[in-house]
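**Q** after the sequence you'll find the predicted model.
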Amino acid sequence: MDKERVKKLVRELIIEIGEDPTREGLKDTPERIANMYEEIFDGYESDSELSVQFSEDSDVVVARNIQFYSMCEHHMLPFFGKIHIAYSPNGRVFGISKLVRLVEKYSKRLQIQERLTKNIADELFAQGVKGVVVLADAEHFCMKMRGVRNDATLTSSAYRGIYENKEEKESIMAMIRRRTPETSL
């Protein structure tokens, strides 16, 4: 990302909406926004590090409540929530931090929730696991702040491998949805 260009564009935007970019509260805003964009859009440059695996096996591994923040590609407003990942290993498991990095890799981009869910499932499944389920629950500021101005949330899911089978899907969904104090589903 060219931070100097972003700063220039933000300054121009401030002018276009009718503000004075030299007034005290706004004079450092282009710099702050350029720094923020570098941070919140670093998913284009990041690596999920899924190649780091451990020689263990388990029937199912479930990671619940992975927090994420993303930016809607339609309105460039935030959406955020929790992602739940379940996978059936094939002799090797991933560290929990790798699943968090995988979520960050795709959430820190201009995105829609449905694609975010699919991207995570596809990359994890490509690592050779037997099956993957990804569930995402999110609130969208593009819906809260404008348009219909509603607090509805969106849930999206992706199923790969053995979890595409109806019986396996029902079994893994019951495990993911098992309520714990921190589980949002």
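**A** Looks like it came in fine.
**Q** switch to C-alpha atoms for all contacts and neighbour counts from now on
**A** OK.
**Q** tell me the buried residues in the helix or strand containing Glu12?
**A** Element membership of Glu12 [criterion: DSSP states H and E] is helix 3-16. Within helix 3-16, the residues that count as buried by 16 or more other CA atoms under 10 Å are 6-7, 10-11, 14.
**Q** comparison target, given below:
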Amino acid sequence: MDAYAVSESDLKHAGRPTKLEAEEAVRTLLKWVGEDPQREGLRDTPARVAKAYGELFAGYEQMPEDILSRTFEEAAGYNDLVLVKDIPFFSHCEHHMVPFFGKAHVAYLPSGPVLGLSKIARLVDIYASRLQTQEALTAQIARSLDEIVRPRGVAIMIEAEHMCMVMRGVRKQGTVTITINFTGLFESDAPQQARFMMLARG
């Protein structure tokens, strides 16, 4: 199933354990790796981890519609490319729950109203603050912009380094993964694609 197909409202509280249950799960993991959760340095770790997870995965509490629904009509007739590049993000791989991080380049061709630029960065943060794959993250950002803002086209490129390839497994440091997604006019307009790539990478 496409990760985006899951209802946004269903992500919020479906079968959610309590904070105390989450802390107990952390204690179980500490025991599993061979630690003593009762030793001084680890006594408060379960509560700290639960709090940190609340921050790291705050995207489950945020809906893209809430930030993309407000646009600005007064754009003086501007209808060309809008690109916000080098948006830093941190996310977590859904396969191993270890970080991946990098930068996103997000562009759209307005069909009238324009977005506040900070909204694009916040949209990246919403989806990055969930368990992800880079491919799904790229598609979700593009599809949200496409379906909520309804521009003439959206172009997304994400460049990221994955700790699941650096810290474990093949242990290849410095490896960067690039994902790209085009919608609307960008899908069939090679010059627009090339222009986006040149501006994003330039």
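**A** That came through, no problem. Since this is a predicted model, take the numbers as computed values, not measurements.
**Q** quick one: TM-score?
**A** TM-score for the superposed chains, counting by TM-score structural alignment, normalised by the length of structure 1: 0.93, backed by 178 aligned residues with a CA RMSD of 1.1 Å.
**Q** coming back round to it: pull the most distant pair out of the buried residues of helix 3-16 of structure 1.
**A** Distance extremes for the buried residues of helix 3-16 of structure 1: the farthest pair is Val6 and Ile14 at 12.2 Å, using CA to CA.
**Q** doesn't Pro37 make contact with Lys31 of structure 2?
**A** Yes. The criterion here is CA atoms under 8 Å, and Lys31 of structure 2 meets it with Pro37 at 6.7 Å.
**Q** residue contacts, the aligned residue in structure 1 for Glu187 of structure 2?
**A** The pairwise alignment with structure 1 assigns Glu187 of structure 2 to Glu164, based on TM-score structural alignment. Counting by CA atoms under 8 Å, 6 or more residues apart in numbering, Glu164 of structure 1 makes contact with nothing.
**Q** please say which position in structure 2 Cys102 of structure 1 maps to.
**A** Quick fix: residue 102 of structure 1 is Leu, not Cys. That one, Leu102 of structure 1, aligns with Leu123 by TM-score structural alignment.
**Q** same question, Leu26 of structure 1
**A** By TM-score structural alignment, Leu26 of structure 1 lines up with Leu42.
**Q** ok, and the closest non-adjacent residue to its match?
**A** Counting by CA to CA, 6 or more residues apart in numbering, Asp36 is the residue found nearest to Leu42 of structure 2 once chain neighbours are left out, at 7.5 Å.
**Q** and the gap between the one you found and Glu21 of structure 2?
**A** Distance, Asp36 of structure 2 to Glu21 of structure 2, using CA to CA, to the nearest Å: 18 Å.
**Q** which residues in structure 1 form strands?
**A** Assigned strands in structure 1, in chain order: 53-54, 61-72, 78-88, 93-94, 110-111, 131-140, 153-161 (criterion: DSSP state E).
**Q** re earlier: give me the mean distance between the helix holding Glu12 of structure 1 and structure 2.
**A** By mean CA distance after the TM-score superposition for structure 1, the fitted helix 3-16 of structure 1 averages 0.9 Å away from its aligned residues in structure 2.
**Q** okay, that helix sits on what stretch of structure 2?
**A** Alignment of helix 3-16 of structure 1 against structure 2: residues 19-32, by TM-score structural alignment.
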